[in-house]
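1. coords below, sequence missing:
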């Protein structure tokens, strides 16, 4: 299935749905496909993407469209990341924020517990969480800028 055919499939799906969640998934897929169509793909990349789109079985009719296409979107993103190192916008920022939140919470709890067992743990938790999230977002934003500079954002 070509990129243009996949875009047509999702445009038709957009016309037939009333669900906001399904619309969001379809628009995410469309955005990625539009960016791929506008990107200068090599002779090796284009057939591989067409083959991947064909294997996703996008034209299949299912009972739970939202779940089906959400899974297919995840599979397609994983394929693009594994094969071509393509990522979506703010991909690293989101991941950095999650890891920063986790690590910052742990460090904040440890630090707060050493200061004071009752009051220090709540202060350490709030400071560690916010600082960890901030540093994670900054690191992720830097990685996103690097990926955009290399032309790997779709």
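-> Thanks, I have it. Computed from a predicted structure; not experimentally measured.

2. hey, let's count contacts and neighbours off CA atoms from now on
-> OK.

3. ok, how many other residues are close to residue 46?
-> Neighbours of residue 46 under the rule other CA atoms under 10 Å: 16.

4. do residue 22 as well
-> Applying other CA under 10 Å, we find 19 residues neighbouring residue 22.

5. what does the one 5 residues further on give?
-> Burial of residue 27 is recorded as 16 neighbouring residues (other CA under 10 Å).

6. wait, doesn't residue 147 sit right on residue 154?
-> No - Residue 147 lies out of contact with residue 154 (CA atoms under 8 Å); the separation is 10.0 Å.

7. Can you tell me the SS state at residue 63?
-> Here residue 63 is recorded as coil under DSSP: H, G, I helix; E, B strand; the rest coil.

8. can you tell me which helix in the protein is longest?
-> As assigned by DSSP state H, the longest helix anywhere in the chain is helix 119-149.

9. Can you point out the buried residues in it?
-> 120-141, 143-145, 147-148 (16 or more other CA atoms under 10 Å).

10. Just to check, residue 123 is in contact with residue 112?
-> Yes - the pair residue 123 and residue 112 passes the contact test of CA under 8 Å, sitting 6.4 Å apart.

11. contacting residues around the residue nearest the centre of the chain?
-> Central residue of the chain (CA atoms, centre = their mean): residue 91, 5.0 Å from the mean position. Contact partners of residue 91, counting by CA atoms under 8 Å, 6 or more residues apart in numbering, are 140, 144.

12. Got another one to weigh against that:
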């Protein structure tokens, strides 16, 4: 399935549905595909992307379309990240905030023993989110400067 055919497919799916959650997934796919069309790839790289799009079996009609296309979008984004080091906008920010909250909870439990437990958790989560957002924004900026952001 070519990039253009896939783009047309998702635009038709977007027109068919009225569910906002599905529309968001289709718009994300459309955004990624348009940005891929504007990038310069070799013919081998384009063929590799098209083979990956074929392997995703987009034209199958599952019962739960939202779940299927959300999982498919994640697989396609991971493929682009692994093979071409391409990330979408906010990729590192989302992940680093999540990790920041996770480690903030752990730090809050550890340091919460000295203070009131809920106060320690609150400070740990806040500090983890702040640190995660800082690291994520730096990594996103580096990816954009390197030309690896879609």
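-> All right, it came through fine. Everything numeric here is computed off the predicted structure, so don't read it as measured data.

13. TM between them?
-> Here the TM-score for the pair of chains, by TM-score structural alignment, normalised by the length of structure 2, is 0.95; 150 aligned residues with a CA RMSD of 1.1 Å.

14. Overlap in contacts, residue 147 and residue 154 of structure 1.
-> In contact with both residue 147 of structure 1 and residue 154: residue 87, using CA under 8 Å, 6+ apart.

15. all helices for structure 2, in order.
-> 3-16, 20-38, 43-55, 65-84, 91-112, 117-145.

16. And residue 99 of structure 2, what's its match in structure 1?
-> Aligned by TM-score structural alignment, residue 99 of structure 2 pairs with residue 99 of structure 1.

17. Quick one: neighbours of the counterpart of residue 5 of structure 2 in structure 1, just the number.
-> Taking TM-score structural alignment, the alignment pairs residue 5 of structure 2 with residue 5 from structure 1. Residue 5 of structure 1: 13 surrounding residues under other CA under 10 Å.

18. Residue 76 of structure 1 versus residue 5 of structure 1, what's the distance?
-> Using CA to CA, to the nearest Å, one gets 15 Å for the distance from residue 5 of structure 1 to residue 76 of structure 1.

19. excluding its backbone neighbours, what's nearest the equivalent of residue 124 of structure 1 over in structure 2?
-> Mapped onto structure 2 by TM-score structural alignment, residue 124 of structure 1 lines up with residue 120. Computed as CA to CA, 6 or more residues apart in numbering, the closest residue to residue 120 of structure 2 that is not its neighbour in sequence is residue 112, at 3.9 Å.

20. close enough to count as contact, the one you found and residue 121?
-> Yes - counting by CA under 8 Å, residue 121 is a contact partner of residue 112 of structure 2 at 6.4 Å.

21. hmm, who's touching stretch 141-149 of structure 2?
-> 85, 86, 87, 88, 89, 140.

22. same question, stretch 58-78 of structure 1
-> Residues outside stretch 58-78 of structure 1 that contact it (CA under 8 Å, 6+ apart): 6, 9, 21, 22, 25, 26, 29, 52, 53, 56, 87.

23. can you do 10 Å?
-> Under the criterion CA atoms under 10 Å, 6 or more residues apart in numbering, residues 1, 5-6, 9-10, 13, 17, 19-26, 28-29, 32, 49, 52-53, 55-57, 79-82, 84-88, 154 lie in contact with stretch 58-78 of structure 1.

24. next one: stretch 112-129 of structure 2
-> For stretch 112-129 of structure 2, the external contacting residues (CA under 10 Å, 6+ apart) are 96-111, 130-135.

25. Against residue 109 of structure 1, how distant is the most far-flung residue of structure 1 relative to its centre?
-> The outermost residue of structure 1, judged against the average C-alpha position, is residue 116 (39.3 Å), by CA atoms, centre = their mean. For residue 116 of structure 1, the distance to residue 109 of structure 1 (CA to CA) stands at 11 Å.

26. so what corresponds to residue 108 of structure 1 in structure 2?
-> Taking TM-score structural alignment for the superposition, residue 108 of structure 1 sits opposite residue 108 in structure 2.
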